[in-house]
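Colleague: Next come a sequence and a model predicted from it.
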Amino acid sequence: MTIVVAIDGPAGSGKGTIAKEVSSFYDFPHLDSGILYRSVALLYQESGKKDFNDNDILALANSINLKEIDLDKIRNKEIDEISSRISSIISVRESLKKFQLNFKKINNEKKGIVVDGRDITTVIFPEAEVKFYITASLEERADRRFKELERNDVKIEKKLLIKELQKRDQRDMERSTAPLKVAEDAFILDTSELTIDEVMVKVRIEIDKVLIDME
């Protein structure tokens, strides 16, 4: 049996870092669903098209191959904006949902997988054995995002970044399809005042409970 560790949360909450730590510690294959949307956004950007046509974007989503994507190009402000718009297109979400479900199938010989995003616990893997909803204060999330952008040589005022995060939160939580929300059976973890080591202690406790029950 392959267990699913599903992780949701808003931008800058730390869910990606936690997913990577889980992947490394347990040797679980990791899929960052955000990379899928960012990759489609990059393909759209590189196509040179200016009109935001749903069918064109769906075609890009259907043909996506992560091995062909330059991941260094997907972490910037423009890709953030495009991927956020793309994530509201129902047909694109359905296409990328198939990609994510297939990720479990191709790793069915593994003890587990870890997938993070914004609708993993509620839409993609609602029956996941372990569910986490990771959150943090808006100020802390903005600070983390600011540092990430700095590392990628992207300059932005922190006040503007806070406003953009607020808009992104609103868009994610209010979209009609697969909105960001807390699953009823998810373990809620606020990382605002915690180090990654402190977070991982709590995360491993929940995962270990499931793994022990499987033995």
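Modeller: Okay, I see it. Residues are numbered from 1 along each chain as shown.

Colleague: switch to C-alpha atoms for all contacts and neighbour counts from now on
Modeller: Fine.

Colleague: Could you list the buried residues of the lengthiest helix in the chain?
Modeller: Counting by DSSP state H, the longest helix found in the chain is helix 196-214. By neighbour count with 16 or more other C-alpha atoms under 10 Å, helix 196-214 contains the buried residues 199, 200, 203, 206, 207.

Colleague: Remind me what that helix packs against, helices and strands.
Modeller: Under the contact definition 3 or more C-alpha pairs under 8 Å, 6 or more residues apart in numbering; DSSP states H and E, helix 196-214 sits against helix 15-26, strand 130-135.

Colleague: can you give me the strands in the chain?
Modeller: For the chain, applying DSSP state E gives strands covering 3-8, 30-32, 112-117, 130-135, 187-190.

Colleague: re the thing from before, name the stretch among the helices and strands packed on helix 196-214 that sits most buried.
Modeller: strand 130-135 (a mean of 25; mean count of other C-alpha atoms under 10 Å).

Colleague: One more to weigh against that first structure:
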Amino acid sequence: MKKIIIAIDGHSSTGKSTIAKQLAKELEYIYVDTGAMYRAVTYYAMNNGFISEEHFDREGLIAQLNEIQLSFVFNEDKGYGEIYLNGKNIEEAIRTLRVSNFVSAVAAVPEVRKMQVKQQLELGKNKGIVMDGRDIGTVVFPEAELKIFMTASADTRAKRRYDELKAKGEKAQFAEVLKNIQERDYVDSNREDSPLKQAEDAVLIDNSNMGEKEQFAVVKQMALDKIRQVNS
């Protein structure tokens, strides 16, 4: 049976990763969290003094991109691959609000995006992949058989993100989380290189008022229909 590429793009905190993980597991496809890849580079930049509230040394980070080795290692207990930076598991470390505050700025650097897109293309060369991010259906895999664009209101996304952070025991204020969501939306949508936008042939899903099970059922059916179509 022929496999396909499924590209899931959309705004931050719309549940793209959750849906993509579930779908990949259901279809027995490979899941790639491109957002984690950009967060990993951001984490590296933070830990090496390239970015902070006061400055962003873009040239310094660009000069060290060859020192950044990213990989996904499958975790059987969780059922998906966790991201490793230079051999170290940083899956939890990159999910903080502090990393979120800087990731859009790092992701807007053309050299960073070029490096990441090259890796993403390699991961998807054999198809049978579910990849989520900001530009998967427009830049990385414009030929993907199924493209989905997910969105929700800023308030809804901020509430989800706030609850997630609180559940992890991280200190957070709703107003700060909402501000982060709004700022990331602006930077992601207005950057010069590969801005966030819906591909013309992508299916729009606004999940502001959708539960996780309902949303997964819709996406799963889309995927099954497309796979049948490709194999008919």
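Modeller: Received, thanks. Model, not experiment: these values are computed from the prediction.

Colleague: TM-score of the superposition?
Modeller: The TM-score (TM-score structural alignment, normalised by the length of the first structure) is 0.91; 211 aligned residues with a C-alpha RMSD of 1.6 Å.

Colleague: For the longest helix of the first structure, what is the distance to the chain centroid?
Modeller: With C-alpha atoms, centre = their mean, to the nearest Å as the basis, helix 196-214 of the first structure stands 20 Å off its chain's centre.

Colleague: That helix vs the second structure, average offset?
Modeller: After superposition onto the second structure, helix 196-214 of the first structure sits on average 1.4 Å from its aligned residues (mean C-alpha distance after the TM-score superposition for the first structure).

Colleague: quick check: that helix aligns to which part of the second structure?
Modeller: Under TM-score structural alignment, the counterpart of helix 196-214 of the first structure in the second structure spans residues 212-230.

Colleague: tell me the contacts of the residue most central in space within the first structure?
Modeller: When C-alpha atoms, centre = their mean is applied to the first structure, the residue found nearest the centroid is residue 117 (2.5 Å). The contact partners of residue 117 of the first structure, by C-alpha atoms under 8 Å, 6 or more residues apart in numbering, come to 7, 8, 9, 15, 32, 33, 34.

Colleague: hang on, isn't the first one packed against residue 132?
Modeller: By that I understand residue 7 of the first structure. Yes - the pair residue 7 of the first structure and residue 132 qualifies as a contact (C-alpha atoms under 8 Å) at a distance of 4.8 Å.

Colleague: quick revisit: need the helices and strands packed on helix 196-214 of the first structure in a markdown table (columns: distance to residue 56 of the first structure).
Modeller: Output for these, formatted as a markdown table (distance: least, C-alpha to C-alpha, whole Å):
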| stretch | distance to residue 56 of the first structure |
| --- | --- |
| helix 15-26 | 29 |
| strand 130-135 | 33 |
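
Colleague: Among these, which comes closest to residue 169 of the first structure?
Modeller: strand 130-135 (11.5 Å; C-alpha to C-alpha).

Colleague: before we move on, back to that, what lines up with the residue nearest to the centre of the first structure in the second structure?
Modeller: Residue 117 of the first structure maps onto residue 133 in the second structure, by TM-score structural alignment.

Colleague: burial measure for the nearest residue to residue 208 of the second structure once chain neighbours are set aside, as a count.
Modeller: Nearest residue to residue 208 of the second structure in three dimensions, chain neighbours excluded: residue 152, at 4.6 Å (C-alpha to C-alpha, 6 or more residues apart in numbering). When neighbours are defined as other C-alpha atoms under 10 Å, residue 152 of the second structure has 20 of them.

Colleague: Identify the residue of the first structure aligned to residue 152 of the second structure.
Modeller: So, by TM-score structural alignment, residue 152 of the second structure is matched to residue 136.

Colleague: thinking again about what came up before, of the contacts of residue 117 of the first structure, which is the nearest to residue 170 of the first structure?
Modeller: Distances from residue 170 of the first structure to these, taken by C-alpha to C-alpha, are shortest for residue 9, at 12.9 Å.

Colleague: Spell out which residues sit in contact with the spatially closest residue to the closest one that is not a sequence neighbour, please.
Modeller: Leaving aside its chain neighbours, residue 9 of the first structure sits nearest to residue 134 (4.8 Å; criterion: C-alpha to C-alpha, 6+ apart). Residues near residue 134 of the first structure by C-alpha under 8 Å, 6+ apart: 7, 8, 9, 10, 13, 14, 15, 188, 189, 190, 191.

Colleague: Any of the residues you listed buried? List them.
Modeller: For the contacts of residue 134 of the first structure, buried by 16+ other C-alpha under 10 Å: 7, 8, 9, 10, 13, 14, 15, 188, 189, 191.
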